[in-house]
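> Any chance you could fold what I've pasted below:
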Amino acid sequence: MIKKLLVNNRIRAQQVRVIDETGKQLGIMPLREALQMAAKQNLDLIQVADKTEPPVCKLGDYGKYLYKEEKKERLTHKRKTNEIKGIRLTFNISSHDLETRANLAGKFLNKGDRVRVEMPLKGREKALGDFAKTKMNKFLEVLKNIIPIKIERELKREARGLTMIISKNQHAQ
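From the prediction side, this is the model:
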């Protein structure tokens, strides 16, 4: 959420550092002079940084400034939604369960998330790594029929089993 900004006569500082619409510094001047300059150009004087001494004020249309700030905030929220979701497959997973997990992974990928596919191996399953790899490849084939995918991290054997990270392939139609 955007904080309340001080505009025009609500600014309380005696001296302000003024920046014009293009970002060019006009220097430090008394508040009264900065307000007169803004009034001559039919613009607002917006205090953008109050922690500095003297505070930084920008000449510009207050409505446009608010719109740009909200737009920036929305973009940062969009970028943060990209998470890694986890799908866990078992060694003896049935074909129907495999399809169900592939559909779930497809939903995650459509939302823009990346998916970590895990297959934990226990006991004797660790010795049958080739069978586990074929199960993972079958999962990928089922998933490729649903949505185009890109493998971000290849199938890798770790201490507890097999893992890989996949994402939606943006370039394939």
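
> make it CA atoms for all contacts and neighbour counts henceforth
Fine.

> Show me the helices in the chain, by range?
Remark: helices assigned in the chain by DSSP state H are 31-40, 62-80, 95-110, 129-146.

> just checking, what packs against the third one?
Meaning helix 95-110. Packing partners of helix 95-110 (3 or more Cα pairs under 8 Å, 6 or more residues apart in numbering; DSSP states H and E): strand 84-88, strand 114-120, helix 129-146, strand 161-168.

> Nearest to Gln47, out of those?
The minimum distance between Gln47 and these falls on strand 84-88, with 39.2 Å, by Cα to Cα.

> where's that closest one relative to the chain centroid, distance-wise?
Averaged C-alpha coordinates place strand 84-88 at 18 Å from its chain's average position (Cα atoms, centre = their mean, to the nearest Å).

> Dead centre of the chain: give me the residue that sits there.
By Cα atoms, centre = their mean, the mean C-alpha position of the chain lies nearest to Arg79, the distance being 1.5 Å.

> if I pick that residue, what's in contact with it?
With contacts taken as Cα atoms under 8 Å, 6 or more residues apart in numbering, Arg79 has no neighbouring residues.

> Next: Ile19.
Counting by Cα under 8 Å, 6+ apart, Ile19 makes contact with 25-27, 56-59.

> And stretch 114-130, what's buried?
For stretch 114-130, the buried set under the neighbour-count rule, 16 or more other Cα atoms under 10 Å, comprises 114-121, 126, 129.

> What residues of stretch 36-52 count as buried?
With burial defined by 16+ other Cα under 10 Å, the residues of stretch 36-52 counted as buried are 37-38, 43-47.

> Another for comparison:
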Amino acid sequence: MKISRRCLIIKELQINEEIRDKEVRLIDADGEQLGIVPGRKAQELAEEKRLDLVKIAPNAKPPVCKIMDYGKYKYELTKKEKEAKKKQKVINVKEIRLTPSIEENDIKVKAKRAIDFLKNGDKVKVTVRFRGRELGHAEVGKQVLGKFANLTSEYGVIDKQPKLEGRNMVMFLNPKNS
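The predicted structure follows:
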């Protein structure tokens, strides 16, 4: 019994002896189509070139396999993923909690903190938490959120209007694109 050079189980791609199809559409290492060949012959061709046979399109009729260096392919794939990760911007959501009976100076302090978050490019989730009978006066919470939005309007815009969710009224602010 022959032991393959490399027989790894990867979540999606099948390689070498894992491919048990009778016929496959074969692509050479140079990208040249070799047509439909028996699965055994495709594996032999890959072994002759000291490369791996990788099933790249398992759902096609017949499945498409390519002769390639699987280790190099996997390395380049992880390299591309790292590059993509570097380029993407992470947006954090910071939360500020208020109460319906918040004092004027307290709301200014919280607004100043929210402005710092917005300057850093973070989204801000502003929550007014109702306790007990305060829930009967949801309009007071809406007024507090409106006042908060006015204080931060220079640096942020309302992304999601105030909405009552259980015992909390929530509003989201996005940083302004300046």
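
> tell me the two of the buried residues of stretch 114-130 of structure 1 that are most distant?
That would be Arg114 and Lys126, which, of the buried residues of stretch 114-130 of structure 1, are the farthest apart (Cα to Cα) at 26.3 Å.

> got CSV for the helices and strands packed on helix 95-110 of structure 1, with distance to Lys4 of structure 1 too?
Putting those into CSV (distance: least, Cα to Cα, whole Å) gives the following:
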stretch, distance to Lys4 of structure 1
strand 84-88, 35
strand 114-120, 36
helix 129-146, 47
strand 161-168, 39
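
> Just tell me what Lys66 of structure 2 corresponds to in structure 1.
Under the alignment (TM-score structural alignment), Lys66 of structure 2 pairs with Lys58 in structure 1.

> Quick one: neighbours of Gly106 of structure 1, just the number.
Under the neighbour criterion other Cα atoms under 10 Å, Gly106 of structure 1 is assigned a count of 23.

> ugh, typo on my part, it should be Glu81 of structure 2
Residue crowding around Glu81 of structure 2 was assessed by other Cα under 10 Å; the count is 10.

> Then Pro54 of structure 1?
The number of residues packed around Pro54 of structure 1, counting by other Cα under 10 Å, is 16.

> Spit out the contact partners of Thr8 of structure 1.
Residue 8 of structure 1: Asn, not Thr. 35, 44-46.

> could you dump those to a markdown table with distance to Arg153 of structure 1?
Shown next, in a markdown table, are the contacts of Asn8 of structure 1 (distance: Cα to Cα, whole Å):
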| residue | distance to Arg153 of structure 1 |
| --- | --- |
| Leu35 | 57 |
| Asp44 | 51 |
| Leu45 | 51 |
| Ile46 | 47 |
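
> How about Met171 of structure 2: what's its closest non-neighbour residue?
The shortest distance from Met171 of structure 2 to any residue that is not its chain neighbour, by Cα to Cα, 6 or more residues apart in numbering, is 4.4 Å, and that residue is Pro162.

> Might one say that that neighbour is in contact with Leu145?
Yes. With contact defined as Cα atoms under 8 Å, Pro162 of structure 2 counts as touching Leu145 (7.2 Å).

> Neighbour count for the two, which is higher?
Summary of the neighbour comparison: Pro162 of structure 2 and Leu145, criterion other Cα under 10 Å, with Leu145 having more neighbours (24 against 20).

> Is it correct that Thr127 of structure 2 is in contact with Met171?
Yes. Thr127 of structure 2 sits in contact with Met171 when judged by Cα under 8 Å, with a separation of 6.6 Å.

> count of residues packed around the nearest residue to Leu140 of structure 1 once chain neighbours are set aside?
By the measure of Cα to Cα, 6+ apart, the closest residue to Leu140 of structure 1 outside its immediate chain neighbours is Ala102, 7.9 Å from it. By the criterion of other Cα under 10 Å, Ala102 of structure 1 has 22 neighbours.
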